[in-house]
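1. sequence first, predicted coordinates after that:
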Amino acid sequence: MAESLERGRTRVRGFADPEMDYQLMRQLGATRYGGASVGECLALAARITDADPASWVQVFAAAGRRQEADADARAARGHAISARDQYLVACNLYRAAEYYASIQDPEHAVLGLASRRCFLTAMHQGGLACEEWWFSLDDQRLPAYYVRAPRNGSAQGPGHVLAIVSGYDGTLEESWLMYGAPASERGHDVLLFSGPGQMDAWRFNAQSHFRPDFEHIGRAVVDRVLALPGMQASRLALMGISFGGYFATRIAAHEPRLGALIANSPIIDLHAYMTSFTGLDPAELSDDEDFGPDDLPHIPDHVMDAQKRAMSANIMLRMGQASFRDTYRYLKQFRVEDSDLARITCPCLALVGEGEGAAPQQQAGHFVAHVGGPATPHVFTAEQGADGHCQNANPGFSAAVSMDWLEETLG
């Protein structure tokens, strides 16, 4: 009997659960700029129980600790480049674990701070000038990173600055891996900032809640960037990722001091955007149907599985609402009116994937049609492997499209 030939035991298998499979694809996409490896992602996935958040957290957190220890050992032996690469992988492993960890669990902040620690150490090992910035709003400390691109010759001040804000579950560190690193490669300084309710804010502010008037933190960000020696508003670009597409659009509608805006994707009505995925409007739930965070442990698995319970609890708590119905009613305040869009006169790039669904594509089209300045739409396709939300499966191509547009627009 002939023996089968096997060149390895790792297999290309994902998850039956679509959300967990998307999160795996998100992790795989991070390989482009050093945040993961294909082999490790698939090996970890094989040890995770489908649609079980606790299993995901346990496996990814353990991998993060293992990779951080490996990075520490390489740094101690003087291998700065190898240590940098391993710290970046550890950083993103901790981020993946943080995603599924309940924000009610102290481990959530522990994992997030571990991701931050590894990121800062990686930047130090790699010789990049990464400064920790802080903004304040309503007594909250909001973290940010300012990464200076390597300067040529005698140049000292910033050239172009790309300010990036992520969304509901993205982090400063992940934003670097998706767009910050390719922007820095092209000579742009990069500011990664966060606002209330975001993952980075939760690491330092328990009970931090999202708020629709994101222009307040945006104004502080623009003020600080423009205070840099030699900086001009025409060289400042703003990019929003996921929910950040709403945050960045809201900022731009109230902040004329921008040279360009990239929305990935443009969200002008967060309630409509979210209900397009649920297929119903939880804002219309009856009293008998409504539930709060304390009710979730009592909902049986055949009605709501562990993953949906965890995600439901997180959105209620991070929106600062007492029930699921109240949460979706609150989302109606997250809107950018047509009169606000008309005030956005800087050049705009609207990115969306053809696989995201009708509502995101409709909102992107509405954004392009109603902003006051020139707007360029770009739709990513399944053939490119970039049709999903924020092109997480192909961030390199997404970065090429957005960074090239930015260079052609700002000069």
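-> Structure received.

2. can we go C-alpha only for contacts and neighbour counts from here?
-> Fine.

3. regarding Leu349, what is its secondary structure?
-> Here Leu349 is recorded as strand under DSSP: H, G, I helix; E, B strand; the rest coil.

4. which parts of stretch 375-390 are buried?
-> Ala375, His378, Phe380, Ala386, Asp387, Gly388, His389, Cys390 (16 or more other Cα atoms under 10 Å).

5. okay, pairing it with this:
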Amino acid sequence: MNPERLALYAISQGGYWAPRALAFEHRFVAAVIDDGVVDVSEAWHAMLSPILKALFDNGERDAFDAAIASLPANTRRTFTWRAKPYGCQSFFDTFLEAARYKITPDLAARIRTPVLIADPEQGGYLAGQPERLYDMIPGETVHVRFTEAEGGAGHCEPMARSLAAQRFFDFLDDRVGLTGS
């Protein structure tokens, strides 16, 4: 391993973890973040119906957890799977915990690594966050839009992985310098 060629690639919620890591770890030569995440809780709250949102906002822990438990099995599985990394005992507590996961301007200001931030059209519950992250990082940052016309719409460009890979590897090749080595 050559430490002068250390790169970081993050996808989905890794778009939160990578900028956080880059604020403290400065050995990376370049990073690709697909999609950028500023506030994890925004994605969590976007999944809530108006009724669930009202229960959460009113602090009704038991009613909130009961309402999620009564959702269709597929929806419950999605909530349960997404909640695992947080290690909380209830869905209500998981939503509270997710609110702690934010990239602040002070944290972003610590990033010194060149970063490419992918930003697909129709980004779903992360829409707008990649551009916000781009605006917060003071150093070399490249904001790459993916459009529906080129097949790159949707969270992490699921229908345009070849296009995404080409753009990401072009960025990394320019900074990590593997060509001709």
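-> Cool, got the structure. Since the model is a prediction, treat every value here as computed from it, not as a measurement.

6. strands - which of the buried residues of stretch 375-390 of the first structure land there?
-> Counted as lying in strands by DSSP state E, out of these, are Ala375, His378, Phe380.

7. quick one on the thing from earlier: from the buried residues of stretch 375-390 of the first structure, which is closest to Ala80 of the first structure?
-> Cys390 (31.6 Å; Cα to Cα).

8. that closest one and Ser265 touch, don't they?
-> Yes: Cys390 of the first structure lies in contact with Ser265 (Cα atoms under 8 Å); the separation is 7.0 Å.

9. need the residues that contact stretch 279-295 of the first structure.
-> Applying Cα atoms under 8 Å, 6 or more residues apart in numbering, the contact partners of stretch 279-295 of the first structure are 275, 312-313, 316-317, 322-329.

10. how does it look with 10 Å?
-> With contact meaning Cα atoms under 10 Å, 6 or more residues apart in numbering, stretch 279-295 of the first structure is reached by 271-272, 274-275, 299, 309-310, 312-317, 321-332.

11. in the second structure, which spans are strands?
-> 7-11, 30-34, 115-120, 141-146.

12. now these as JSON lines including distance to Ser49 of the second structure?
-> Shown next, in JSON lines, are the strands of the second structure (distance: least, Cα to Cα, whole Å):
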{"stretch": "strand 7-11", "distance to Ser49 of the second structure": "26"}
{"stretch": "strand 30-34", "distance to Ser49 of the second structure": "27"}
{"stretch": "strand 115-120", "distance to Ser49 of the second structure": "24"}
{"stretch": "strand 141-146", "distance to Ser49 of the second structure": "29"}
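
13. of all those, which one is nearest Leu71 of the second structure?
-> strand 7-11 (27.9 Å).

14. for the top helix by length along the second structure, packing partners?
-> Longest helix in the second structure by number of residues (criterion: DSSP state H): helix 161-176. Here helix 161-176 of the second structure touches strand 7-11, strand 30-34, strand 115-120, strand 141-146, going by 3 or more Cα pairs under 10 Å, 6 or more residues apart in numbering; DSSP states H and E.

15. Gly128 of the second structure: which of those strands is closest?
-> strand 115-120 (8.1 Å).

16. what about that closest one, distance to the chain center?
-> 10 Å (Cα atoms, centre = their mean, to the nearest Å).

17. corresponding residues in the first structure for it?
-> Mapped onto the first structure using TM-score structural alignment, strand 115-120 of the second structure spans residues 348-353.

18. circling back: so of the contacts of stretch 279-295 of the first structure, which ones are in helices?
-> Of the contacts of stretch 279-295 of the first structure, the ones assigned to helices by DSSP H are 271-272, 274-275, 309-310, 312-317, 324-331.

19. which among those end up buried?
-> Buried among these (16+ other Cα under 10 Å): 271-272, 274-275, 309-310, 312-317, 324-331.

20. for Glu40 of the first structure, see how far away the equivalent of Phe168 of the second structure over in the first structure is.
-> Taking TM-score structural alignment, Phe168 of the second structure has Ser402 as its aligned residue in the first structure. Going from Ser402 of the first structure to Glu40 of the first structure by Cα to Cα, to the nearest Å gives 29 Å.

21. please apply the same query to Leu341 of the first structure.
-> To Glu40 of the first structure, Leu341 of the first structure is 44 Å away according to Cα to Cα.
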